[in-house]
Each structure stands twice: as structure tokens, then as C-alpha cells.
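**Q** with the sequence up front, the predicted model follows.
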Amino acid sequence: MDSNEWLKRWNDRTLRYAHRCLDPAHPIAISCDRERLSRFDTQIALLSATNLFGRMSPNVVLAFEDAPINAALPWPGTSLHTHILSGMRAANPFGTYQARDLSPMDFRIHIGRGHEGFVVDGTGWNAYVGPGPSPLPEQRDGNGFGAALAVVVAAAQLFRNPFNQITKPFIGNALDWSDTVTHHEHDFVHAPDIGRIHFIGLGSVGSAALYYLGLATRSFIPTLIDMDRIKIHNLTRSPIFIAADCVDETKYPEGGVYKVAAARRFLNEIGISDVVSDPAALHQSVYWREREAGTPDIVVSAANEHDVRYHIEMGYPPVQVYATTGKNWQVALLRHHPGDDACSMCVFPPERSKIPMACATDHVTVPETGEQIDAALPFLSFGAGLMTAAEIVKLALPGFPFSRARVNLNLRTDPIMTATPIPHRTGCTCEQRNKAVHLQMFTGSRYA
């Protein structure tokens, strides 16, 4: 497969979803406040921005000084430049990724508080994108979720109005998902012990949730369940898949390595060795069908095939946290607690052949074959994963929950975040579920 065919496949889902990509000839230069370069939240923003922009464009410049990676991150002491550049090149070996000074041709995105142009700032739970300087109050370092949220919003703004400066600022926070600044850190603990998590689906959203959770903490025990293999078009939407995971699809159309294998490699690289992976559909997985009562503590249900939500709900799950993306540039974060009125089948009825927000996807029909495929924009998948990871970390914080069970982030226009309850659907299969058995199954889990 030559480079033209490879890049065609690399951009395939973005083109099907939005019918355009960013101009590959226009460099995106990422700069940073020198005095903030060593901070955890700043480096979260830099890692997230370069990973995301490097999958949206083949032309990204590091226009900031090199520094060691913060000791609280998985690669402490490693050169920030070396780690970032090797990661972008691994995801797209045909891109132009380099570290150099700013050029007049660059479109500059500035991480931090200063600069007059396109400023992306995050501190604590809070996020800001807009003209500099940033108005956010300084908060204790160690929480990178506000910084990562700012990056996702900035990527959407850049894609919506390519290479234009922002005139209308965005302010929001990842604690209660509102368009305000939160001044309370709610006893945030860096690198918390999360417990046992079943990741059901390791596609774009599932892998992005794993990525952001892994940046926040390595204290969790994951079980990975997904039957799919990686294809080139997956690379733009997942922060952990790389070109080496793929094969020449003209010869091997089934794809490359299993997604659970790539996810396990990432977890091992960041220092998590206690990993179970199963390249199977959920209903075929012994780790789900034969699990003991009280396990796992959390389910990340980031899949939507083979009636997976039916099998989850009939398996009497613990708390579920997941996010979906849709065709109108939106992300929806959803949370289901055992005993609540609404289950995931209330939102995604199994009898419906098409749902409005499939996991990480909008279903697009290929004109030549009539085949339905999944398509999404990179920042939507990253945003869905980020929101999932943030909500998981908040589970153990005093005062949880901080928002209603469903949060919508709309990025098609000026970013808007709204929270609503999830209503029970009359006639849903969960009405026949045995509540005593459900209680027995989740009793003993960490967040029961």
C-alpha cells in the first residue's frame, strides 16, 4: 500500500462525517507559557493537544521548549519533545511533525495563560478557550481534566472555523459540566485508586477513556473486552492506536491487531501490568458471563453491537459510565446507577435498528455498496473518552454526583454543555429484571 492509499484510508471517516479535513499544508504550531511548562495540568494539555491535533492534521509543530515529563505522569523524566514527536509519527508515519521556532505561516495555539491569540487554558476542573490572557483562577496542580477539556473544545473550534482566531470565548468546567468556573476542588485526590473496571468496547471512545484515565491514575484493574481488529481509519479517532497496529488492508481486509491487544500494550507501557484482555463479543466472554458477585466496580459500556446493552443489563451490572457521539457534533455522557429508574436500554432500545447516538459514531451509508459504517470526528471521540474518565474519577469524591445523569456537549456551534435526567422508558426490558438478584450482584462492589 503506497502513501496516497494509506492517507486516504487514514482520513476516510473524517471525510465521510464532515466531507472535509484540515488543510495539510497549513502548520498547526503549539506554544506554551515557559513558566508553566513543568506543571502536571499544562503537560496534560500538551500531551492531549499534540495527540489530538496530530491525528487531525499531518502538519504539527512543537513551538515550545523541551522539558522532562512531570513525575506524576506515566513517563517521568522522559523528554517531552521526544515522547510527543515519536507518538505523532507512530500514529501517522507520513506526517510532518517537528520541533522548531514559530513561523509566520503557522497557525498558533497557545497552551497557558498568556499570548494574545488562540489561548487554551485549564487549571483544576476549569477550562478556557479564547483570546488571551486567560481569566481562570489558579488552582492546585494535579488535576488535568480542565486542561484536557479545553483542548477538545479548541480542536472543535479549529475544525469548525479552520485557522481563524476565536472571538467568542468558552468557559466551562469538568466537575458539574456547566459553563461556569468552579472554585471548589471537592477534595480532589491525584492518582486515586479506582477499583476494577470492565471496558466493554475498545474502539475510539473506549480507548480514549482508557487513555485519559491512564493519565490521571494507574491505580485500577482493567478487564478489556472487544472482538474487533484495528484498521487504518481507526487511527484518527483513538489516542492509543498506532500505524504498527495496522496491516495492508488491500491484502488483509479484516484488519490488524485486536483492539484489546493494543489497549493492553498501552496499559503495560504506562505501568499497569494486571490486565485481562478478551478478543470476544461480550455475550461470548467468560469474564462477563462467569464473573463473581460484587465485580467489577465500574462498567464502561463503549460498544453498541451484538445487542451488547441487552447483555449488560441482563447481567445485572454495577454503576455504568460511558459516553456516545452523534451526527451533529455532539457528545453525551451517561451514567446509570443500580436501582435507578433508567437503564442503558431505556436510552438505546434493542429493537430499534438505528439509534440517534451510536457509540462514538454516526452511521454513514457507503453509496457504492449500501454498507453502513461508523464515522466520527477525532475531537468527538477524544471528548467522549475524556468525559467518561473524568466522571469515573469523580465517583469517590464527596458530594458525588455533581450533575444529572446525562450531560450533552454540543460542539457544532459555540460550545454548550447541558445536563438532564435520564427518563425511564415504559416497556423497557429492565422492568422484568429481578431487583433482588441485581442487588445481590452489585453488593460488594466499590460504589454500591
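**A** Cool, the structure landed.
**Q** switch to C-alpha atoms for all contacts and neighbour counts from now on
**A** Noted.
**Q** next one: the helix or strand hosting Thr82 to chain centre, how far?
**A** Element membership for Thr82, per DSSP states H and E: helix 80-91. Centroid separation between helix 80-91 and its chain, computed with C-alpha atoms, centre = their mean, to the nearest Å, is 19 Å.
**Q** flag every buried residue along it.
**A** By neighbour count on 16 or more other C-alpha atoms under 10 Å, the buried set for helix 80-91 is Leu80, His81, Ile84, Leu85, Gly87, Met88, Arg89, Ala90, Ala91.
**Q** could I get the residues you listed as a markdown table with distance to Phe159?
**A** Shown next, in a markdown table, are the buried residues of helix 80-91 (distance: C-alpha to C-alpha, whole Å):
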| residue | distance to Phe159 |
| --- | --- |
| Leu80 | 26 |
| His81 | 25 |
| Ile84 | 22 |
| Leu85 | 22 |
| Gly87 | 22 |
| Met88 | 19 |
| Arg89 | 21 |
| Ala90 | 23 |
| Ala91 | 20 |
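**Q** what's the closest of those residues to Ile355?
**A** Ala91 (30.6 Å; C-alpha to C-alpha).
**Q** A further structure is provided below for comparison with the first:
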Amino acid sequence: MEAAEWYRLRNDRTNRIDDILLDSNAKVISVIVRKYSTLSDQAMAICTANILSRWCRRVSFYISEDIPCLFNNWKGMKLHEVIMEIMNSSDPYGEFSIKSKNDIVETDLSISIGSTTKDNEFWINSEGWVAGFGFGPTQNEIGTKSDDINIIGAIYASSVINAAAFSSYIYESKPEPFDRWISLLDFETSSQHQELKNPIVNNALNIGKIWQIGAGAVGSSFDFILSLFPVSGSIEIIDFDKVEIPNTSSSLIFTAKHAKTKTSKVEACNEALRFNNNLLVQLNPDMDYSQFMREIDLEAKYPDLILCFANEKNIWSTIQHNEPPIVLHATTSNNWGVNFGRHIPFEEWCIVCRFGIKDYEHIPVCSTSSEVGKDKQEEKLGILPFLSPIAAVLVFSEVLKLSMRETLDSPMDKNFIQLSMKNVDSSSPHSFFRKPKVNCSICSEQNESSYYTGYKKSKYYL
């Protein structure tokens, strides 16, 4: 396949967004790795490279070549080798390079991993739950860092700075200086990272038995994050789809090779998850959730938690009709937005309360999902490359909070989060609490006396 055809297909979903056009006139983006000593530092570099390579064809990384990678996924490799491997596998035609920090030259856009004194650079920083990002000289620096395994803040910061750089890249605008800090624990923001909650995550954390329904852009990005955490437990992944070229623009896992060989999405996710020896992974390719439910012994396999990353074949009503435990779900929109939701049985709105079960003219968007128009024809919707990782981070942070709920000083009083990446310098997450709808066609008829009793035995039963 010629490069022009690759980019036409790869950028198709991105270019479906209004006012967006990625073409052959690619600008150069420089990434200067100024911090690399902790897991958070290296996660920022790796994830920034991963997302960048899915929308920018020309990226130069300025990094020392003697830095060992701290993640088991790339044991024995140098950090710069990991960065190049990820970018080249994401885009086989990209112009990616590693350069010395002594030879930094000015390019169209620059991103600093760590603080900066420059007035024309984006920057990110993180520690644990806390993410920092901005443009121009950093006003508030992270000092001594812990050895916390938690890289939630790092992945969020990497995704957000991609959104900011993407906006500047597309609209050819220079942002005003800004400096923002946020904790993914409670979504509080501050100009001082020290004021935000940031408890240590136990490195022996068990996430229980999880069913993951869907391994598309959001689901695969979730699995990429999970592969970097040394947590234990089990995850059962259900998806009947295979990787195609357009899928490589918005997933942290899918590569050009996966698309060329039409690899099963669950198999591609398993390639990343295999590095976690404490995690039992079970795959269900060529199968949708309805078929999965028909074939299993529910009593033997009832999960502690369900993650819904799919929206096909009446998936929401199927989940709720089968009396699930806690359900987490996240979607992206074609207007730079991300939504997250949680359902605790009998206490919170269910997945049908949110999405409904009738045939919608406009189906709620789940990553690179489809929209059904008035003529009932399926039309592919747009997706921006950085939105799926953000949606995945929101779900993963909730999994951690549920796993740590007995020791975590974080109230679970919010079950719906909306945020926009359109203007990251000024926008903040909006969080709400949604009760069950009194007229929900499914959960309004469900009660504790008739519900499947296995949910009370789940790890996350509240």
C-alpha cells in the first residue's frame, strides 16, 4: 500500500470531524524529554509518543539514549528504543527520529516532558493521580517524587496535551500561556498541585474479576493502561471485530501490522496484557455479548465488575436484562467530548437509563462507532485520536477507586462525568450524580428480592 492511501484510510475518522483536515503537509512536532526517572515520567513520554504518532507524521524526540525503560513490557530496552518502536508500529510511513537534547532546534510545535522555562512550549508533568499541563513557563513544579505505581495522571496529561497540540496544529494558533493541575481522584483542580489529593496506590492491588465488553478504541486503550499496572485479578474480553486501518488512529494498541493481518481485536489486546503475570486474561473473539451470555455458566463466572465499551446489537439492554453488578462505561463524541458513567444496582441510573433501548436516529457515540441516519443506513462517525485514551483513563481511575474504596478518602458521590478537550486551557470536568429513572423500561422493574443474588458476592458489592 502506498503512503497516500495509508494516510487516507488512517485519517478518515479524524477528518470526519468538522473543520479537521490532516493532509500531506505535515508540520514537525518536537518532544523534549526533560524528566524520565520515575514510572510517571516514562509513562508520559511513552503515551505522548503513542498518541502523537497516530495523527502527526513528523515527530522528533530529544532524549538521552542511555535511559533504561522501567516498564516490564519493554524489559531490557532503552526508553528511546521503546518510543521509536511504538511510533514506527503505529505509522510505518512516519518520519520519526531520536535526537540529542544538545541539538534542539525550533519546530512548528514543541512539547516538554517535565517543566519548561520556554515561552513557546507545551509541557506536562504528573505524579500519581495528579496531572499537570500547560503552555509557556511552568509556574508550579513537582519536587521529590514517590515510587508510586500509579500512572493515571501521566496518561491523562499525555492525552490532554495531545489535544492542546492538535488544536494548535490544525487551527494554526498559538495559545495563551496557561498552567493547570487536576487530580483524577476527585477531579478537583488547582494552580498548586500540592493542594490536590494524591494517595499512594498499593502495588499489590487486586482488581477482581472483570468482564470487558468491547475491545475497540476505548477498550483497547484501557487494556494498554492495564498492561502498565502490576495489579492482579482477571479480565474476560468479548469482541467479535478485527482491526482495520482506520482503527489505528484512535487506539493505544492497534498497529499497522494488526490492520494488515486483520488481527482479532481481543488478540491484539492480549499481546499487551501478556506482560502482566499476575493478570489472568480470557479471550472471546468472534462473539458478541448476547452469544457470550448464552454460552456461559453465570453462577460460575458472574463478574465483580462489567466494563461496557461497545454499543452494537442492543448491548445496553442485554447487559441490564442480565442483572449485572456494577457497570462502568465511557463514550467519546464527535465534538471533542468524553463521557463517563457508573451504575451501582438500585442506587444509580443504569446503562439503559442513560442510553435507552429503542432504535435511536442518533446512537450515542462509542469511539469509532456508527450513526444510523433517517434512511437507516449506517454512517461512520469521526473520532479524535486523543479522546479514547482519556475515556479509558476515566474508567481505569474508577476501577482503582473501587478497588481501594475501603482505605481511600474519596466519596463516591459522582457517577457521571463530562469533559471537553476543545479548550483544555480553560475547560474542567463536570461531574454529576444520576439516580435511576423512575420510568426506565428495565431497572425500574428490578429489585433486590428478584435480582440475581450473585451480585452481593462480588468484590465491589457496596
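**A** Looks like it arrived, so ask away. These numbers come from a predicted model, not from an experiment.
**Q** thinking again about what came up before, and the helix holding Thr82 of structure 1, how far from structure 2 on average?
**A** Helix 80-91 of structure 1, aligned to structure 2 and superposed, deviates on average by 1.1 Å (mean C-alpha distance after the TM-score superposition for structure 1).
**Q** could you point out which element follows that helix?
**A** strand 96-99.
**Q** that next one vs structure 2, average offset?
**A** Strand 96-99 of structure 1 sits 0.9 Å off on average (mean C-alpha distance after the TM-score superposition for structure 1).
**Q** right, and the helix or strand after that strand?
**A** strand 107-111.
**Q** so what secondary structure elements neighbour that following strand?
**A** strand 28-32, helix 40-56, strand 118-123 (3 or more C-alpha pairs under 8 Å, 6 or more residues apart in numbering; DSSP states H and E).
**Q** returning to what we had before: show me the two of the buried residues of helix 80-91 of structure 1 that sit farthest apart.
**A** Every pair of the buried residues of helix 80-91 of structure 1 checked by C-alpha to C-alpha; the farthest is Leu80 and Ala91, at 16.8 Å.
**Q** for structure 1, what spans make up the helices?
**A** For structure 1, helices defined by DSSP state H occupy the ranges 3-10, 12-18, 40-56, 80-91, 145-160, 204-216, 259-269, 286-289, 308-314, 344-347, 378-394, 435-442.
**Q** out of those helices, the one nearest Val189 of structure 1 is which?
**A** Per C-alpha to C-alpha, nearest to Val189 of structure 1 of these: helix 378-394, 9.0 Å.
**Q** structure 1: matching residues for stretch 235-250 of structure 2?
**A** Under TM-score structural alignment, stretch 235-250 of structure 2 corresponds to residues 222-237 of structure 1.
**Q** distance from the chain centre to the matching stretch, please.
**A** For stretch 222-237 of structure 1 - counting by C-alpha atoms, centre = their mean - the centre lies 13 Å from the chain centre.
**Q** on that earlier part again, packing partners for the helix holding Thr82 of structure 1?
**A** helix 40-56, strand 96-99.
**Q** out of the helices and strands packed on strand 107-111 of structure 1, deepest packed?
**A** Neighbour counts (mean count of other C-alpha atoms under 10 Å) averaged over each of these peak at strand 118-123, with a mean of 30.
**Q** give the aligned range of that one in structure 2.
**A** Going by TM-score structural alignment, strand 118-123 of structure 1 sits over residues 122-127 in structure 2.
**Q** now the spatially most central residue of structure 1: closest residue in space that isn't a chain neighbour?
**A** Centroid check for structure 1 by C-alpha atoms, centre = their mean gives Gly385 as the closest residue, at 2.1 Å. Nearest residue to Gly385 of structure 1, sequence neighbours excluded (C-alpha to C-alpha, 6 or more residues apart in numbering): Ala209, at 3.7 Å.
**Q** how near is that neighbour to Met345 of structure 1?
**A** The gap separating Ala209 of structure 1 from Met345 of structure 1 is 21 Å, by C-alpha to C-alpha, to the nearest Å.
**Q** ditto for Arg404 of structure 1
**A** For Arg404 of structure 1 relative to Met345 of structure 1 (C-alpha to C-alpha), the value is 18 Å.
**Q** who's more crowded, these two?
**A** Met345 (20 against 16; other C-alpha atoms under 10 Å).
**Q** which residue in structure 2 aligns with the more buried one?
**A** Checking TM-score structural alignment: Met345 of structure 1 goes with Val352.
**Q** coming back round to it: out of the helices and strands packed on strand 107-111 of structure 1, nearest to Ile194 of structure 1?
**A** Comparing these by C-alpha to C-alpha, helix 40-56 comes nearest, at 19.5 Å.
**Q** ok so, going back, for Thr236 of structure 1, find the nearest of the helices and strands packed on strand 107-111 of structure 1.
**A** Taking these one by one with C-alpha to C-alpha, helix 40-56 is closest: 4.7 Å.
**Q** average distance between that closest one and structure 2?
**A** With mean C-alpha distance after the TM-score superposition for structure 1, helix 40-56 of structure 1 averages 0.7 Å from its match.
**Q** quick revisit: now the angle from the helix holding Thr82 of structure 1 to helix 40-56?
**A** 30 degrees (axes from the mean of the first three to the mean of the last three C-alpha atoms, to 10 degrees).
**Q** what lies in contact with helix 80-91 of structure 1?
**A** 47, 50-51, 54-55, 62, 66-69, 95, 97-99, 235, 241-244 (C-alpha atoms under 8 Å, 6 or more residues apart in numbering).
**Q** what about His115 of structure 1, distance to Ser103 of structure 1?
**A** Taking C-alpha to C-alpha, one finds His115 of structure 1 at 16 Å from Ser103 of structure 1.
**Q** who's more crowded, the two?
**A** His115 (19 against 12).
**Q** enumerate every residue touching that one.
**A** With C-alpha under 8 Å, 6+ apart, His115 of structure 1 has these contacts: Gly132, Pro133.
**Q** just Gln330 of structure 1 next, same as before
**A** By C-alpha under 8 Å, 6+ apart, the neighbours of Gln330 of structure 1 are Leu380, Asn408, Leu409, Asn410, Leu411, Arg412.
**Q** burial check on the fourth one, number of neighbours?
**A** Applying other C-alpha under 10 Å, we find 21 other residues in the vicinity of Asn410 of structure 1.
**Q** residues in contact with it?
**A** Asn328, Trp329, Gln330, Val331, Ile416, Met417.
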